[in-house]
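Trainee: Sequence first, then the predicted structure:
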Amino acid sequence: MSGTIYDFSVRDAQGGFVSMEKYSGLVVIIVNVASYCGLTSSNYSELKALNDKYYERGLRIAAFPCNQFGFQEPYCEASVNTFVKEKFDFEPDLYGKVLVNGGIVIGKEAPLWAFLKQEQAGTLTNSIKWNFTKFLVDRKGKVVER
């Protein structure tokens, strides 16, 4: 694979599809999130701080709920949105639930996440190891850091 995140459309939190081209010219942190993880509070707090500091300079946070790791995101997107807004006073761009890793038993991974993992390999394997894995995307849609 080669290309940019702009080559993908993803399901939004309301079930519609949106092109990742909406981030053209912006810097994006794409992250798999979970509401009931030991890392939830620190990660959402840090993401909110980054958003508050850099939003006006073109940073966006694209949050993808994922229930793949310890079933720590069991609720629907509307519940996730309410949780993050009320607990952290934060409203990232929230998308539909995804599988960030695929396999025979667990199903097909989201194409965007397959692309992200190929563009920035992981340690030992390319798989996402847990909640709150982040990918930094530059203003041209290229994945520059994991």
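Mentor: Everything's here; your move. Numbers count the residues shown, from 1 in each chain.
Trainee: From here on, just use CA atoms for contacts and neighbour counts.
Mentor: Will do.
Trainee: For this protein, which segments are assigned as strands?
Mentor: 9-11, 17-19, 27-33, 59-65, 93-94, 134-137, 143-145 (DSSP state E).
Trainee: Mind giving me the packing neighbours of the second one?
Mentor: When you say that, I think you mean strand 17-19. Strand 17-19 is packed against strand 9-11, with contacts defined by 3 or more C-alpha pairs under 8 Å, 6 or more residues apart in numbering; DSSP states H and E.
Trainee: What residues sit buried inside the strand it packs on?
Mentor: 9, 10, 11 (16 or more other C-alpha atoms under 10 Å).
Trainee: That one packs against which elements?
Mentor: strand 17-19.
Trainee: got a list of contacts for the strand it packs on?
Mentor: With contact meaning C-alpha atoms under 8 Å, 6 or more residues apart in numbering, strand 17-19 is reached by 6, 7, 8, 9, 10, 11, 12.
Trainee: One more to weigh against that first structure:
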Amino acid sequence: MSIYHISVQTIDGKEIKMEHYRGKVLLIVNTASKCGFTPQYKELQELYENYREEGLEILGFPCNQFMSQEPGSEEEIQEFCSLNYGVTFPLFKKIDVNGEKAHPLYKKLANDAKGVLGSKAIKWNFTKFLVDKQGETVKRYSPNTKPKELEKEIEALLSESVA
């Protein structure tokens, strides 16, 4: 199944298919407002501002599965991200990224780009997945990987033509 067949809900409750992002380079991140990695929102926003016009979309999926570091409502999450980090990239409804109730998008991403020792489990907040213009998962990055460190790989994917 293609990533484009999966539906997601925006943070304000609108359902959209990932098809909406066909032809774009995607950086998909599970986020949290009360995590040691939360300041990565700043670099994610900078990447978005620098490369959005070239076809990059950053998609933030709040998740409360890691030590309850995303306890707020969707409204609180959106307000926090906007006020503290000026986030304008799309945020989505809070989801599970692991376990039986894991969102289908994360099941696919985790299966396509396994982690350390072939693990499918998402280890922590701010795990990042890079997806090319054809909807193929290119790579998984650990939470400690700063968004700016992905710039060269993002630029390379943006310069590729769509098949």
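Mentor: Looks like it arrived, so ask away. All figures in this text were calculated on a predicted structure; none of them were measured in a lab.
Trainee: Got a TM-score for the two of them?
Mentor: TM-score for the superposed chains, counting by TM-score structural alignment, normalised by the length of the first structure: 0.91, backed by 139 aligned residues with a C-alpha RMSD of 1.0 Å.
Trainee: What is the nearest of the contacts of strand 17-19 of the first structure to residue 109 of the first structure?
Mentor: residue 10 (12.2 Å; C-alpha to C-alpha).
Trainee: Look up how far residue 85 of the first structure lies from the closest one.
Mentor: 22 Å (C-alpha to C-alpha, to the nearest Å).
Trainee: Same list, the contacts of strand 17-19 of the first structure, but as a markdown table with distance to residue 91 of the first structure please.
Mentor: Compiled in a markdown table, these are given as follows (distance: C-alpha to C-alpha, whole Å):
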| residue | distance to residue 91 of the first structure |
| --- | --- |
| 6 | 22 |
| 7 | 25 |
| 8 | 22 |
| 9 | 20 |
| 10 | 18 |
| 11 | 17 |
| 12 | 14 |
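Trainee: Which two of those have the greatest separation?
Mentor: Of all pairs in the contacts of strand 17-19 of the first structure, the most separated under C-alpha to C-alpha is 7 and 12 at 15.9 Å.
Trainee: Have a look at these two and say which one is more surrounded.
Mentor: residue 12 (17 against 13; other C-alpha atoms under 10 Å).
Trainee: Counterpart of the more buried one over in the second structure?
Mentor: Alignment note (TM-score structural alignment): residue 12 of the first structure maps to residue 10 of the second structure.
Trainee: wait, what's in contact with its match?
Mentor: Applying C-alpha under 8 Å, 6+ apart, we find residue 10 of the second structure in contact with 16, 90, 91, 92, 93.
Trainee: try residue 29 of the first structure
Mentor: 59, 60, 61, 62, 134, 135, 136, 137.
Trainee: ok, now with 10 Å
Mentor: Shown in contact with residue 29 of the first structure (C-alpha atoms under 10 Å, 6 or more residues apart in numbering): 47, 50-51, 59-63, 133-138, 143, 145-146.
Trainee: Kindly report the same for residue 77 of the second structure.
Mentor: Contacts of residue 77 of the second structure (C-alpha under 10 Å, 6+ apart): 11, 31, 32, 33, 62, 70, 71, 91, 92, 93, 94.
Trainee: do the same with residue 40 of the first structure
Mentor: Contacts of residue 40 of the first structure by C-alpha under 10 Å, 6+ apart are 33, 34, 46, 72, 84, 131, 132.
Trainee: let's see 8 Å
Mentor: 33, 34.
Trainee: got it, and residue 88 of the first structure?
Mentor: So residue 88 of the first structure contacts 44, 45, 48 (C-alpha under 8 Å, 6+ apart).
Trainee: And for the nearest residue to the last one once chain neighbours are set aside, the neighbour number?
Mentor: It stands for residue 48 of the first structure. Nearest non-adjacent residue to residue 48 of the first structure, counting by C-alpha to C-alpha, 6 or more residues apart in numbering: residue 90, 6.0 Å away. Other residues near residue 90 of the first structure come to 19 when the count uses other C-alpha under 10 Å.
Trainee: So residue 80 of the second structure sits against residue 33, correct?
Mentor: Yes - Residue 80 of the second structure is in contact with residue 33 according to C-alpha atoms under 8 Å; the separation is 7.4 Å.
Trainee: Comparing the two, which residue is more hemmed in?
Mentor: For the pair residue 80 of the second structure and residue 33, the greater number of neighbours falls to residue 33 (24 against 15), based on other C-alpha under 10 Å.
Trainee: how close does the equivalent of the more buried one over in the first structure sit to residue 98 of the first structure?
Mentor: Aligned by TM-score structural alignment, residue 33 of the second structure pairs with residue 35 of the first structure. Noted for residue 35 of the first structure: a distance of 14 Å to residue 98 of the first structure, by C-alpha to C-alpha.
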